[in-house]
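> the amino acid sequence is not available; the structure is as follows:
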């Protein structure tokens, strides 16, 4: 059939449904062809999408979120602590936190670590040609096996210290020390590069300048380190304060010195 211009008229119009069924079939076929030729990746992604126990799709972002949250857990059985360059001859220059508060807080963290069986490692540097001496607050926890002297600023150049950490077989590393811009920063970057999850308690690090310490903390955070505090860590390690060792951990909180 032709119209008055002589053009062919759709023969489907003569059907009872006005050709709607035929057009719907044509649209379905066209859509299928487009899906197969223009966007071939969509069907494969849908088929590969993970599902939960009820066969419901699980978004990729949910999986990433769960994995990221694991970094914040800091479970005591996975944790060890590295104290870097906490020496009287160095810490006396701290201004971002008072030298007394820095030494005291390091001692509090070490006490909590001992209560919970968390391994500790100590790294020192020579000063004026003499071996570095650990602050008195940490000496009760130091021995020949967990303490070493190094010559270079980056602590992860010290093979003895690296071996001590590896022997503990714990992949979450708490890093404390002085100065933040050198010993703590280099230790954090070295640890992250070695595969450790790094937490930095800001009340157990010190610097001669709050301004430069803030820059170093920002750099560590961008690299993947997590800023935290003694109380935040200890509350994760031993959340039940009504019985031991949580009761002793809670008592240790009162010894922490805070400075603004």
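That came in fine, so what should we check first? This one's a predicted model, so the numbers in the text were calculated from it and none came from an experiment. Numbers count the residues shown, from 1 in each chain.
> drop to CA atoms for contacts and neighbour counts, all remaining ones
OK.
> helix or strand for residue 216, just tell me which one.
According to DSSP states H and E, residue 216 maps onto helix 210-223.
> one more to weigh against that first structure:
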């Protein structure tokens, strides 16, 4: 399997002494979904922002086999790395369609139209609301819009940060249903940050468990198909609250 992303010895500091991430290493293969799981403050978002080029970091980041640590965020976007942040951060007073166009701003007009229709086909929940202001969407629909906006850029690697954050269980299932469809219909590589193990298991290939800015465990999805093995991982790395 070809490696799309390789992270080696990644460390992130805030200020001169506060270390958020310590010596993290993992890889993502072509078409693979890799999940980073852990509680708040585990360093998950800092890892995502470092890969996207939004914060400085130490260590090596390879994308498509080439070093990108020195590249600015804009150049990483051009190469196909798209970050969908937690909290969605859509432009509330713009329409659904305008938000999508914003995600594909660097594409030619014809390509933007094609990808807009592709995204709306993928997310029928927002397709019939394309000309409605984004603030009028439900929380789950806003999350679908945020993911769709990321897909507009035709990414090779999607960094998806806490898509279940703040959503009711039914809406979480709807969002992950759409992610499963993306998984089936494309070879897009995804790094998924989550606290919800059960939902992550629906779409991922590998899971890395984080605590205190370090990776403390690794499992494949196949390892955790057995209920006893899943409970063991929950007890060891996450605590019972993360099982839901």
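Right, received. Where do you want to start? Being a predicted model, the structure only gives us computed values, none of them experimental.
> once they're superposed, tell me the TM-score.
Here the TM-score for the pair of chains, by TM-score structural alignment, normalised by the length of the second structure, is 0.34; 120 aligned residues with a Cα RMSD of 4.7 Å.
> returning to what we had before: which elements pack onto the helix or strand following the helix holding residue 216 of the first structure?
Going down the chain from helix 210-223 of the first structure, the next helix or strand is strand 226-228, by DSSP H and E. Other helices and strands packing on strand 226-228 of the first structure, by 3 or more Cα pairs under 8 Å, 6 or more residues apart in numbering; DSSP states H and E, are strand 197-201, helix 210-223.
> what residues sit buried inside the helix or strand harbouring residue 82 of the first structure?
Per DSSP H and E, residue 82 of the first structure falls inside strand 79-84. Within strand 79-84 of the first structure, the residues that count as buried by 16 or more other Cα atoms under 10 Å are 79, 80, 81, 82, 83, 84.
> next, format these as CSV and append distance to residue 218 of the first structure.
Putting the buried residues of strand 79-84 of the first structure into CSV (distance: Cα to Cα, whole Å) gives the following:
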residue, distance to residue 218 of the first structure
79, 23
80, 23
81, 21
82, 20
83, 20
84, 19
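> residue 45 of the second structure and residue 160 of the second structure: what is the separation?
As judged by Cα to Cα, to the nearest Å, residue 45 of the second structure and residue 160 of the second structure stand 10 Å apart.
> joint contacts of those two?
The overlap between the contact sets of residue 45 of the second structure and residue 160 (Cα atoms under 8 Å, 6 or more residues apart in numbering) consists of residue 193.
> residue 189 of the second structure - how many residues pack around it?
Residue 189 of the second structure: 23 surrounding residues under other Cα atoms under 10 Å.
> surely residue 140 of the second structure and residue 175 touch.
Yes: taking contacts as Cα atoms under 8 Å, residue 140 of the second structure lies within contact range of residue 175: 6.6 Å.
> which neighbours do the two share?
With Cα under 8 Å, 6+ apart as the test, residue 140 of the second structure and residue 175 reach no residue in common.
> that older thread, can I get the helices and strands packed on strand 226-228 of the first structure in TSV with distance to residue 89 of the first structure and mean neighbour count?
Formatted as TSV, these follow (distance: least, Cα to Cα, whole Å; neighbours: other Cα atoms under 10 Å):
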stretch	distance to residue 89 of the first structure	mean neighbour count
strand 197-201	22	25
helix 210-223	19	16
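> wait, which of those is closest to residue 250 of the first structure?
Closest approach to residue 250 of the first structure among these is made by strand 197-201 (17.2 Å; Cα to Cα).
> same for the closest one, what does it pack against?
Under the contact criterion of 3+ Cα pairs under 8 Å, 6+ apart, strand 197-201 of the first structure touches strand 172-178, helix 185-193, strand 226-228.
> most tightly surrounded among those?
Of all these, strand 172-178 carries the top mean neighbour count, a mean of 26, counting by mean count of other Cα atoms under 10 Å.
> could you pull out the helices for the second structure?
44-52, 73-79, 96-103, 109-122, 124-127, 139-151, 169-185, 197-201, 227-233 (DSSP state H).
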